[in-house]
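[1] Could you look at this predicted model? Sequence included:
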Amino acid sequence: MSKKLSLIFLTVLLAVVFTACGTTGGGTTDTAANLSNGSSDGAPAPKVDEELTIKHQLGETKVKKNPQKVVVFDFGTLDTLDKLGVQVTGVPQANIPPYLSKYQDAKYVNVGSLKEPDFEKINQIGPDLIIISGRQSEAYQELSKIGPTIFVGVDNAKYMESFKQNMTLLGSIFDKASAVEEELAKIDATINNVKEKATASGKNGLIVLVTGGKVSAYGPGSRFGLIHDVLGFAPVEKNIEVSTHGQSISFEFIVEKNPDYLFVIDRDAAVGNESPAKQVIENELVKKTKAYQNGTIVYLDPNYWYLSGGGLISVAEMAKEVEAGLK
């Protein structure tokens, strides 16, 4: 009987010793010790979340790599993440461009509109990352209280530089750097081809936005200025006011400047109003211009140019549209 008791005592003692060894230290050290001692479970060391400190136009934000619950207010960013196969949780479902219509599905949380975020819905998500651009800049402080928020607006004065910086940033956050580099290389190839053709043509252009029957012009350095600054079309007028809403012009202005190419963006079509830009632009005055007479009025897709832009899909399509309009 005494031998049996001794054996039981020894077994209990050994169990206590091994338990103590297994709980000495913590976290990664624990697992490493188990593995080095021939642990049969083969469990890997727990992964420590990598955190990035991102400096942007509105501040500095700490963001964990590969965030899981992502709210996106910028459609250019949304088309980029879609291209990269990154899942998002919440989007503003009002005025989503047709090429991103999949995000109108009920499986995505509707977080308001581009100008009016639904703070309550966003708070319910508990986002790991919120991505905004110009239209939401005034809500930055409020959104930052809910979750890490970064600003990714494109700088129109240096469009491609800021666009590429934004794409590289998204590639870093979501571990998609090589995919981003590949897509940027394709976009560069298209842009270089368009620029070469536009420069060789020696033609000039005028960019206009049509809304409510009125027309505004945009020149170099403006929100649509990449047609001049990046794609190589000389501006028919260099001193057009640079502003968000463009410089209000008359049809007489268009006739006076007589551009070789007239690039038209229909804002009404983008926001669901019925006032086709073609009916506004192709009046008796504009019909006197070289652009009309030579068939070089180019109607650009406002879903890329007005609603989104600045994304891997939208910038690629914008360059292709201008290329298709070249004659």
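    Sure thing, it's come through.

[2] C-alpha from now on. contacts and neighbour counts both.
    Fine.

[3] Helix or strand: which one has the residue nearest to residue 325 when sequence neighbours are not counted?
    Setting aside the residues directly before and after it, residue 325 is nearest to residue 298 in space (Cα to Cα, 6 or more residues apart in numbering), at 5.9 Å. Residue 298 is part of strand 297-300, with elements assigned from DSSP states H and E.

[4] What lies in contact with the helix or strand just after that strand?
    Using DSSP H and E, the next helix or strand after strand 297-300 towards the C-terminus is helix 302. Identification of contacts with helix 302 by Cα atoms under 8 Å, 6 or more residues apart in numbering yields 265-267, 269-270.

[5] one more structure, for comparison:
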Amino acid sequence: MLKPLAIASLLTVTAQAWADTDAQRIAALDYSALDTLTALGQGERIAGVPQSSLPEYLSAYATQKYADVGSLKSPEYEVLDQLAPDSIIISGRLSGEKQKLEEIAPTWLNGGVEADDYWSRLEANTHALATEYGADEQAGPALDSLHADIDDAVARVEGTPEVLVVLHNDGKLVYREDAIVNDLMGLASPNLPEDADTQARGERSFTLLTPAQISAMAPDLVWVIDRSAAIGQPELDLEALQTELGDLSVVKGSPKLWYLASGGLESTLLQVNEVVSALQ
């Protein structure tokens, strides 16, 4: 199996790329785009990132070399003004700020990934970023390599385990049909209990689960995405949950990786490998 993309080694852009005097300085306010551009050899174009919530695997950007441009939901406009990047990249979290950011620099809205068609959306996002930032030649091979690595990783999963994905948010456990686990990896989720509490919030709905309900569902693995921990709030007491769930296998993914960075070339393989490791 090919080794995961190495962030440290990819931070050096080729001499040919830097011979292009039009190379853009980028403020990346979306970690999946930052991830993908780094994997495509464009890391040296990055001028600013939100540093306070950087996932560990992107820690190479947690230095004074890169301006701290706010958070994934709240840009530091004064810093961005002073930085004067050639372009800004955001995710849907900042779509409402796009017009204001456009006053500083052309702003690229990076596409998201959904639970029903992860790979196609990842491909589309990767090719779009590659075209926008001059890395077309790198995109195809990077995607091919990633696909092969994912296939190798999933092949190590024995049998047909059922994996229940829950999102922890402020003490609540919310059922999640997950793009990585259920769509990309093709792992089944157990059926929801008839007494599950599904609530509506605007056009969206969510289903709360209790530890007793999770026990009754009897999945082979309970995979926890800790939103609270990812955004600096009190994290889930995993030991207490494990006690309530008895012999069920309960594993928490790396919070910032799963909640803040999903949809990048590097993050995708890291997420797949975390789940595969939990199932072995």
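    Perfect, thanks for sending it. Remember, it's a predicted structure, so these values are computed and weren't measured experimentally.

[6] care to give me the TM-score?
    After superposition, the two chains reach a TM-score of 0.80 (TM-score structural alignment, normalised by the length of structure 2), with 252 aligned residues with a Cα RMSD of 2.7 Å.

[7] picking up where we left off before, so which bits of the strand holding residue 298 of structure 1 are buried?
    By neighbour count on 16 or more other Cα atoms under 10 Å, the buried set for strand 297-300 of structure 1 is 297-300.

[8] Over to stretch 230-245 of structure 1?
    So for stretch 230-245 of structure 1, counting by 16+ other Cα under 10 Å, buried means 230-236, 240-242.

[9] And the strands in structure 2, which stretches?
    Taking DSSP state E, the strands of structure 2 run over residues 26-29, 46-49, 67-68, 87-90, 107-109, 163-169, 172-175, 197-201, 204-208, 221-226, 250-252.

[10] Can you check which of those strands gets nearest to residue 38 of structure 2?
    strand 46-49 (8.7 Å; Cα to Cα).

[11] Which elements pack onto that closest one?
    When contacts are defined as 3 or more Cα pairs under 8 Å, 6 or more residues apart in numbering; DSSP states H and E, strand 46-49 of structure 2 packs onto strand 26-29, strand 67-68.

[12] can you rerun that using 10 Å?
    Packing partners of strand 46-49 of structure 2 (3 or more Cα pairs under 10 Å, 6 or more residues apart in numbering; DSSP states H and E): strand 26-29, helix 31-39, strand 67-68, helix 77-83, strand 87-90.

[13] Residue 51 of structure 2 pairs with which position in structure 1?
    Alignment note: residue 51 of structure 2 maps to residue 93 in structure 1; criterion TM-score structural alignment.

[14] count of neighbours near its match?
    21 (other Cα atoms under 10 Å).

[15] And the buried residues of stretch 230-245 of structure 1, which is closest to residue 292 of structure 1?
    The closest of the buried residues of stretch 230-245 of structure 1 to residue 292 of structure 1 turns out to be residue 236 (Cα to Cα; 15.1 Å).

[16] From residue 51 of structure 1, how far off is that closest one?
    Note on residue 236 of structure 1: its distance to residue 51 of structure 1, by Cα to Cα, to the nearest Å, is 48 Å.

[17] Over to residue 213 of structure 1?
    Distance, residue 213 of structure 1 to residue 51 of structure 1, using Cα to Cα: 49 Å.

[18] Next up, the contacts around residue 144 of structure 2.
    residue 150 (Cα atoms under 10 Å, 6 or more residues apart in numbering).
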